[in-house]
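Engineer: Quick one, structure for this:
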Amino acid sequence: MASSTPLPALWLISDARNDAVLEAALRALPRGSGFVYRHYHLGEAQRYARYLALMRHARARSHIVVLADSALTAREWGADGIYGAPRALWPRRAGLLRIATVHGMDELAQANLFGCDAMMISPVFGTNSHPDAAALGPAAFHGLARHALAPVIALGGMDSDRARALGCERWAAIDGLTPGAAP
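Structural biologist: Take a look at the predicted model:
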């Protein structure tokens, strides 16, 4: 992703639950949205094949594609960036967007230290991905976001109504952007 390319406001996250509806979800997103491909549930060959199929749909809509994997794999697969814990995103790799997962102040401080390009702060609200995880809630989310030195993306139980109520410019979802996904 070129540094002059604006960071998308809306991000779709892949998961085993929404796999069957991802093509339709990618088509429904506004042009130039973001897509984070995780699919940890698949073996290596299957994961790569599914990535290629979904990347074609994403590219047809000019979406930014970010891979939850190493910088080396992201380059080999043609992704625009990488997604993961702040330590996994260091050192910086030229030409790759780095989106850090942030669940608290320690990870936020690491993401700041490593100069990550964006931070997905989660879980803002209760989520099916991590049903036992304590949600941050709006106050703690905004408290963390105030300390971020990079753009913040809200994740966890997000949908358009919650994003609007939260007053968050950027947000991401699994279930909130894939109606009809498996429970």
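Engineer: from here on, contacts and neighbour counts on C-alpha atoms
Structural biologist: Fine.
Engineer: thought V65 was touching H57?
Structural biologist: No - here V65 lies out of contact with H57, judged by CA atoms under 8 Å, at a distance of 10.4 Å.
Engineer: The two: which is more packed in?
Structural biologist: V65 (26 against 17; other CA atoms under 10 Å).
Engineer: Which of the three states applies to the nearest residue to the more buried one once chain neighbours are set aside?
Structural biologist: Using CA to CA, 6 or more residues apart in numbering and skipping residues adjacent in sequence, the residue nearest V65 is F35, 5.0 Å away. Following DSSP: H, G, I helix; E, B strand; the rest coil, F35 is assigned to strand.
Engineer: Second chain to compare with the first, below:
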Amino acid sequence: MAKIQTLPALWLLSDERNDAVLDDALVRLPRGSGFVYRHYHLGDPARWARFRALRHLAKSHGHMVILADSALTAREWGADGIYGAPRALYPRRRDLVQLATAHDLGEIGEANRFGADAVMLSPAFPTRSHPGAPSLGPARFRLLAQRSLAPVIALGGMTQATAHRLDWPRWAAIDGLSK
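Structural biologist: As a prediction, this is how the structure comes out:
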């Protein structure tokens, strides 16, 4: 696993729907939070330009910056790590923090096998990203999280209120941290 001095407790994920408020959201986050840049909706030149601006702002507030892309691109763009499905993290990169996405026990097992530094387990609660899709809920979330060898970050329907209800030390949001 990559050497992580302190894994942030709070994570903001970028998305097309929160792009207009990301600058303000990054400034409002507690110093040393995490930021996962996705922006799948942009083409390469625009995606790179927006990443560069947001990375500068995030770093000026002491945030860890993770890119949803390849390890090669993350290194070229100056990200602290990569985010994606567990298989996308293989082979292990010691110089990058690796955040695996997981939705079930199989993906938790893959994240364990591929040596993820942390796992974003979702959806903890109903979410706008996947309307009508079943969510894990607190009990199932905890059962799955216990199987992870790496720290687990709750994602999906997360806000201050749902984070309190889940009583979990690490959580991430798109809308819940953008308003």
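Engineer: what's the TM-score for these two chains?
Structural biologist: Superposed pair, TM-score by TM-score structural alignment, normalised by the length of structure 2: 0.97. Supporting alignment: 178 aligned residues with a CA RMSD of 0.9 Å.
Engineer: what residues are up against the residue nearest to V65 of structure 1?
Structural biologist: Remark: with contacts taken as CA atoms under 8 Å, 6 or more residues apart in numbering, F35 of structure 1 is in contact with 11-14, 26, 58, 63-66.
Engineer: Neighbour-wise, give me the winner out of the residues you listed.
Structural biologist: W11 (28 neighbours).
Engineer: That one belongs to a strand?
Structural biologist: Yes - counting by three-state DSSP, W11 of structure 1 is found in a strand.
Engineer: What distance do you get for it to L72 of structure 1?
Structural biologist: As judged by CA to CA, to the nearest Å, W11 of structure 1 and L72 of structure 1 stand 23 Å apart.
Engineer: residue ranges for the strands of structure 1, please.
Structural biologist: Assigned by DSSP state E, the strands in structure 1 fall at 10-13, 34-37, 64-67, 81-84, 97-102, 118-121, 152-154, 171-173.
Engineer: mean per-residue distance, the fourth one to structure 2?
Structural biologist: This means strand 81-84 of structure 1. On superposition with structure 2, the mean distance recorded for strand 81-84 of structure 1 (mean CA distance after the TM-score superposition for structure 1) is 0.3 Å.
Engineer: elements contacting that strand?
Structural biologist: strand 64-67, helix 71-77, strand 97-102 (3 or more CA pairs under 8 Å, 6 or more residues apart in numbering; DSSP states H and E).
Engineer: what residues does the first one touch?
Structural biologist: Outside strand 64-67 of structure 1, the residues that touch it by CA under 8 Å, 6+ apart are 1, 8, 32-38, 55, 58, 74, 79-83, 97.
Engineer: do the same with stretch 38-52 of structure 1
Structural biologist: Under CA under 8 Å, 6+ apart, the answer for stretch 38-52 of structure 1 is 13-16, 37, 67-69, 77.
Engineer: distance from the longest helix along structure 1 to structure 2 after superposition?
Structural biologist: Using DSSP state H, we find that the single longest helix of structure 1 is helix 44-60. By mean CA distance after the TM-score superposition for structure 1, the fitted helix 44-60 of structure 1 averages 0.5 Å away from its aligned residues in structure 2.
Engineer: State the distance from the residue of structure 1 positioned farthest from its centre to G137 of structure 1.
Structural biologist: Distance from the C-alpha centroid of structure 1, by CA atoms, centre = their mean, peaks at A45 (22.2 Å). From A45 of structure 1 across to G137 of structure 1, the span is 38 Å (CA to CA).
Engineer: thinking again about what came up before, including distance to R50 of structure 1, could the strands of structure 1 go into a markdown table?
Structural biologist: Formatted as a markdown table, these follow (distance: least, CA to CA, whole Å):
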| stretch | distance to R50 of structure 1 |
| --- | --- |
| strand 10-13 | 14 |
| strand 34-37 | 10 |
| strand 64-67 | 12 |
| strand 81-84 | 17 |
| strand 97-102 | 21 |
| strand 118-121 | 24 |
| strand 152-154 | 25 |
| strand 171-173 | 19 |
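Engineer: Can you say which of the ones you listed is nearest to V21 of structure 1?
Structural biologist: Counting by CA to CA, V21 of structure 1 lies closest to strand 10-13 out of the strands of structure 1; the figure is 11.6 Å.
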